[in-house]
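Visitor: Got a sequence here, can you build the structure:
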Amino acid sequence: MSLHHMTPQRQAIRDKWGSIFELEPLPGSSEYFPIEVFFVLGVSKNKTLNAAVAMEAEVKKDIIVAEFDDSYFNLTRKVLMAFKWVKEFCPTAKYVMKVDEDTYLNIPKFVALIQSLEWNNTLFGPYFFVDPVLRTGKYAISKTAFPAPKFPPHIKGNAYFMPIDVAMKILIVSEHMPYVSMEDVAITGVLAKIFNFRHFGSAKDQYYIHKAASTCELVTGSIIISQQIFVDTFYKIWDRVKNNSMCKTVK
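Guide: Down below sits the predicted model:
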């Protein structure tokens, strides 16, 4: 998921962890695992930003623009629209993963995890067993959309991963369910619960819930996913991916 004004952030992802999609072996490995990275946006109320994104999309060929307002309320629609796009344009995909643009994903470690486990009917990411439903404020959900006082177990929206057939089942059933605007709860909790999909939570040493990981924790440690990572840090991390000896003295 991305926002219109975050052009430098998108470029940092293209240049760094997202560059692996260019069908090169994983850093430090001869292993090949094809990955495609796309940025999903809605329509901004700012026409100048829309025009800039349209130009970027024409040049980069990796931007998907949904025909609805780019707003917090429409985050669930953005994810579902991305699933529809994958269904139409990536029919041979085996997996789908949603990653926020301020999130760093350690591709080699993540691919090793994918290949070490069986993923049938399973979603992976930072797991939350229960959250209260709020009725007021930014995160408010109406009783019509979700009447229960607590959300079902779900994966937080920074990053979640699933086999393609899981994503397609969620997409289909979403058309028959009330709309829940909190996309992580909606996609990986409410809709996933209909099929009793399993949740495989990232371990505490793979993801910090409340803070960003350090650059070297993302390179030489056990961290796979980190939130709150922005442009300069993306480049620092990647320098150390290419030369992890830098982490012997730089923390």
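
Visitor: going forward, measure contacts and count neighbours with C-alpha atoms only.
Guide: Noted.

Visitor: ok, T103 touching I225?
Guide: Yes: if you go by CA atoms under 8 Å, T103 and I225 touch, sitting 6.9 Å apart.

Visitor: out of these two, which sits in the busier spot?
Guide: Between T103 and I225, counted using other CA atoms under 10 Å, I225 has the larger neighbour count: 26 against 18.

Visitor: Name the nearest residue to the more buried one, sequence neighbours excluded.
Guide: Leaving aside its sequence neighbours, I225 sits nearest to L105 (CA to CA, 6 or more residues apart in numbering; 4.9 Å).

Visitor: Next, the contact list for the one you found, please.
Guide: By CA atoms under 8 Å, 6 or more residues apart in numbering, the contact set of L105 is 17, 224-226.

Visitor: Give me the buried stretch members for the helix or strand hosting Q11, please.
Guide: Assigned by DSSP states H and E, Q11 falls within helix 7-15. For helix 7-15, the neighbour count (16 or more other CA atoms under 10 Å) marks 9-10, 12-14 as buried.

Visitor: now swap in stretch 146-165 and tell me
Guide: For stretch 146-165, burial by neighbour count (16+ other CA under 10 Å) applies to 146, 151-165.

Visitor: Quick one: end-to-end distance for that stretch.
Guide: Chord length of stretch 146-165, first to last residue, is 25 Å (CA to CA, to the nearest Å).

Visitor: Kindly report the same for stretch 35-42.
Guide: So stretch 35-42: terminal residues 23 Å apart, CA to CA.

Visitor: what comes into contact with it?
Guide: Here stretch 35-42 has contacts from 1-4, 10, 18, 20-23, 62-71, 78, 82, using CA under 8 Å, 6+ apart.

Visitor: The structure of the following sequence is requested for comparison with the preceding one:
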Amino acid sequence: MDIMNCIPGTTLRLYSVSFRNVPVSIKTVISYIKVKTLTPKICSDDIELLILIPSTTWNFKQRDAIRRTWGNAKSSDAKTKVVFFTGQCINDTLQEVLEEEMALFRDVVQENIIESYQSLAEKSIALLRWASSNCPKVTYALKTDDDMFINIQNLVNVLRERKPTKAILGFKPPNPSPVRHKGSKYYVSRKQYSKDRYPPYISGTAYVMTGDIISALYNSTRYVPLLFIEDVYITGMCREQIGAEAICLPGFASSKSNGKINGKNFEKRIAGHHFSPQDIIQMWDELMRE
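Guide: The predicted structure follows:
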């Protein structure tokens, strides 16, 4: 099958990243591994922050950049664990490369979900299911996109100071209302959602869930009617169903700082959005530089 089926306008070699440059002995072993699900190990009981990252199947460079920077275990003094969640792609070549990545890092969960904007809510349900089953004693869980830059130490410091419980925290959009314009990708019909306003919700680019609600939040998805707008569904409708609080947390933002790429902008911030893998690596180097 042609890789073009999955990545329009490009080829697989453009997505070759550092995990492929491993010793031949390891690659030889991997070539004999034919397991479709090389899922991460369950969490140890002392994980303070579980980091859950929905990621498109072919976003190898994004995942590689996160592992090398803010997703690295040494990025903070907290005990953390990073897990990526991908969907399916009808392409044997791409699947083979993904399985190499899964075997090397053991931090990718592949779900039986088609990669699309419309399926983002399904992917978030899947990560909640995985977290509730494999990390039941985690203190906090951060769900974040793979084009985000996160200062994990700043986030951990705030959580330790505030000690929130039964809550979801992050950027809280004002005046949440459904988009009724049919030309928008955010269009929601009256049949899909009949009310004129959404419940208060936290932006899906990055939000923190306290560990005491993860199982209840997942269970609520079994009976709260699905809405494809992921953040509204998970952090608004399902959160409201279980009686958890939506808290605006300073330091979260959905855009770059004045359109500029500079890691020093994150000395006091927690999160920013729309960064390329190259941006993330550059910003991390700048942030770590004395």
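
Visitor: picking up where we left off before, need the overlap of contacts for T103 and I225 of structure 1.
Guide: A159.

Visitor: And the helices in the stretch 151-290 of structure 2, which stretches?
Guide: Taking DSSP state H, counting those that start in this stretch, the helices of the stretch 151-290 of structure 2 run over residues 152-162, 214-220, 230-231, 239-242, 277-288.

Visitor: out of those, nearest to S257 of structure 2?
Guide: Closest approach to S257 of structure 2 among those is made by helix 277-288 (12.0 Å; CA to CA).

Visitor: circling back: which ones among the contacts of L105 of structure 1 map onto strands?
Guide: Residues of these located in strands (DSSP state E): 225-226.

Visitor: Superpose on structure 2 and give me the mean offset of the longest strand along structure 1.
Guide: Looking across structure 1 with DSSP E, the single longest strand is strand 63-69. Superposed on structure 2, strand 63-69 of structure 1 shows a mean distance to its aligned partners of 1.0 Å (mean CA distance after the TM-score superposition for structure 1).

Visitor: So which bit of structure 2 is that strand matched to?
Guide: Counting by TM-score structural alignment, strand 63-69 of structure 1 falls onto residues 108-114 of structure 2.

Visitor: before we move on, the earlier item: now do the same for the residue nearest to I225 of structure 1: its match in structure 2.
Guide: Checking TM-score structural alignment: L105 of structure 1 goes with I150.

Visitor: And the helices in the stretch 1-150 of structure 2?
Guide: For the stretch 1-150 of structure 2, applying DSSP H, counting those that start in this stretch gives helices covering 24-31, 60-68, 92-105, 120-134.

Visitor: of the contacts of stretch 35-42 of structure 1, buried ones?
Guide: 1-4, 10, 18, 20, 63-66, 69-71, 78, 82.

Visitor: Spatially central residue for structure 1, please.
Guide: V99 (1.5 Å; CA atoms, centre = their mean).

Visitor: doesn't A159 make contact with that one?
Guide: Yes: with contact defined as CA under 8 Å, V99 of structure 1 counts as touching A159 (4.4 Å).

Visitor: so what's K45 of structure 1 closest to, chain neighbours aside?
Guide: D69 (7.4 Å).

Visitor: list the contacts for D231 of structure 2?
Guide: When contacts are counted by CA under 8 Å, 6+ apart, D231 of structure 2 is found next to 121, 201-204.

Visitor: which residues of the stretch 151-290 of structure 2 fall in strands?
Guide: Along the stretch 151-290 of structure 2, counting by DSSP state E, counting those that start in this stretch, strands occupy 167-170, 206-210, 245-248, 271-272.

Visitor: Kindly reformat the ones you listed as JSON lines and extend each row with distance to L155 of structure 2.
Guide: Shown next, in JSON lines, are the strands of the stretch 151-290 of structure 2 (distance: least, CA to CA, whole Å):
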{"stretch": "strand 167-170", "distance to L155 of structure 2": "10"}
{"stretch": "strand 206-210", "distance to L155 of structure 2": "9"}
{"stretch": "strand 245-248", "distance to L155 of structure 2": "13"}
{"stretch": "strand 271-272", "distance to L155 of structure 2": "9"}
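
Visitor: how many other residues sit next to K242 of structure 1?
Guide: By the criterion of other CA under 10 Å, K242 of structure 1 has 12 neighbours.

Visitor: tally of neighbours for N106 of structure 1?
Guide: N106 of structure 1 has 20 neighbours, counted by other CA under 10 Å.

Visitor: Tell me the spacing between it and A12 of structure 1.
Guide: From N106 of structure 1 across to A12 of structure 1, the span is 14 Å (CA to CA).

Visitor: what span of structure 1 lines up against the lengthiest strand in structure 2?
Guide: Taking DSSP E as the criterion, structure 2 has its longest strand at strand 80-88. On structure 1, the counterpart of strand 80-88 of structure 2 by TM-score structural alignment is residues 35-43.

Visitor: For the matching stretch, what is the distance to the chain centroid?
Guide: 10 Å (CA atoms, centre = their mean, to the nearest Å).

Visitor: Start and end of stretch 194-207 of structure 1, how far apart?
Guide: 27 Å.

Visitor: what does it contact?
Guide: Identification of contacts with stretch 194-207 of structure 1 by CA under 8 Å, 6+ apart yields 121-127, 154-155, 213, 222-226.

Visitor: Which residue comes closest to the equivalent of P149 of structure 1 over in structure 2 once chain neighbours are left out?
Guide: When structure 2 is aligned by TM-score structural alignment, P149 of structure 1 is paired with D196. In space, and not counting its chain neighbours, D196 of structure 2 is closest to S177: 6.2 Å by CA to CA, 6+ apart.

Visitor: That neighbour pairs with which position in structure 1?
Guide: Checking with TM-score structural alignment, S177 of structure 2 has P132 as its match.

Visitor: ok, that match to N196 of structure 1 distance?
Guide: Note on P132 of structure 1: its distance to N196 of structure 1, by CA to CA, is 20 Å.
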